[in-house]
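A.B. asks: what follows is a predicted protein model with its sequence.
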Amino acid sequence: MNLALWIVAGLLAAAYLLGGVFKAVTPKEKIAAAGASGRWVDDFSAGAVKAIGAVEVLAAAGLILPAVLDIAPVLVPLAALGLVILMLGAAVTRFRRHELKLVAVDLVYILLAAFVAWGRFGPESFIS
């Protein structure tokens, strides 16, 4: 179970680090031009898109660094819960835009982040 949690957390961290950096440094117009998966930025200001990217980068760090460095490891499941909340917002945005295939992708991310939160709060907690 511990290994599965590390693998899922690592994959989530990599995905959110890449996506977050992309959102933080890429102009909103270029994200929107990337195709159907980027059209959601039309509903947000450029600053909000960059803020979402920053939150994703921080969450990626929060999934891994506290446990690796053994500094406040309770932040790992809290970061995972933060991602669940962030992705719920993403799913709602995509649902409102009638992007139902992408809502399914968001739900997968929600389930993976919820698995990490559950596992790190529960059976494989870093907190003794």
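C.D. replies: Ah, there it is. Keep in mind the model is a prediction, meaning the values are calculated, not measured. Residues are numbered from 1 along each chain as shown.
A.B. asks: every contact and neighbour count from this point should use C-alpha atoms.
C.D. replies: Noted.
A.B. asks: for the chain, which segments count as helices?
C.D. replies: 2-25, 28-32, 46-69, 75-96, 100-121 (DSSP state H).
A.B. asks: need those helices in JSON lines with mean neighbour count and distance to R39, can you?
C.D. replies: Conversion of the helices of the chain to JSON lines gives the following (neighbours: other Cα atoms under 10 Å; distance: least, Cα to Cα, whole Å):
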{"stretch": "helix 2-25", "mean neighbour count": "18", "distance to R39": "13"}
{"stretch": "helix 28-32", "mean neighbour count": "16", "distance to R39": "5"}
{"stretch": "helix 46-69", "mean neighbour count": "19", "distance to R39": "12"}
{"stretch": "helix 75-96", "mean neighbour count": "19", "distance to R39": "9"}
{"stretch": "helix 100-121", "mean neighbour count": "18", "distance to R39": "11"}
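A.B. asks: included below, for side-by-side comparison, is a second structure:
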Amino acid sequence: MDLALWIAAGLLAVVAVTGGVTKMFIPTEKLAVVRGGGWTADAGVGFVKTLGVLEFLAAAGLVLPAVLGIAPVLVPVTAACWILLMVGAMITHGRRGEFALAGLNLVYLAVAAFIAWGRFGTWSFTG
């Protein structure tokens, strides 16, 4: 189970870093015309960039604390925060009628819930 949690955290970190870098470095005008990025046309540039930074930090928080052995409790805390972020993403995509994207966000939410459940529970780094 420990290996499954590591794999889940690694995969979710890749998703987070990809989304974060995209939001931080691609202009919102270009994001707005890409499938799934239409919501950025209705959001301020600062908001989109802030979400990108948060996603980038989430990628680090899902892996680095455990790898470095510094405050590994941050891994499940980050996973719980990712759940909240995905709820917001699901609401946003749902309101726009982008139900396939909301479903993808639900998958990411489930992976984060698995990580939080495992790392807060039996397979925590402190136990």
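C.D. replies: Yep, it's here. Keep in mind the model is a prediction, meaning the values are calculated, not measured.
A.B. asks: residues touching R94 of structure 1, list them.
C.D. replies: 40, 100, 102-103 (Cα atoms under 8 Å, 6 or more residues apart in numbering).
A.B. asks: before we move on, the earlier item: would you turn the helices of structure 1 into JSON lines with distance to S128 of structure 1?
C.D. replies: Listed next are the helices of structure 1 as JSON lines, based on distance: least, Cα to Cα, whole Å:
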{"stretch": "helix 2-25", "distance to S128 of structure 1": "15"}
{"stretch": "helix 28-32", "distance to S128 of structure 1": "43"}
{"stretch": "helix 46-69", "distance to S128 of structure 1": "13"}
{"stretch": "helix 75-96", "distance to S128 of structure 1": "14"}
{"stretch": "helix 100-121", "distance to S128 of structure 1": "11"}
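A.B. asks: what's the closest of those to I127 of structure 1?
C.D. replies: Nearest of the helices of structure 1 to I127 of structure 1, taken as Cα to Cα: helix 100-121 at 8.1 Å.
A.B. asks: what angle separates that closest one from helix 2-25?
C.D. replies: 130 degrees (axes from the mean of the first three to the mean of the last three Cα atoms, to 10 degrees).
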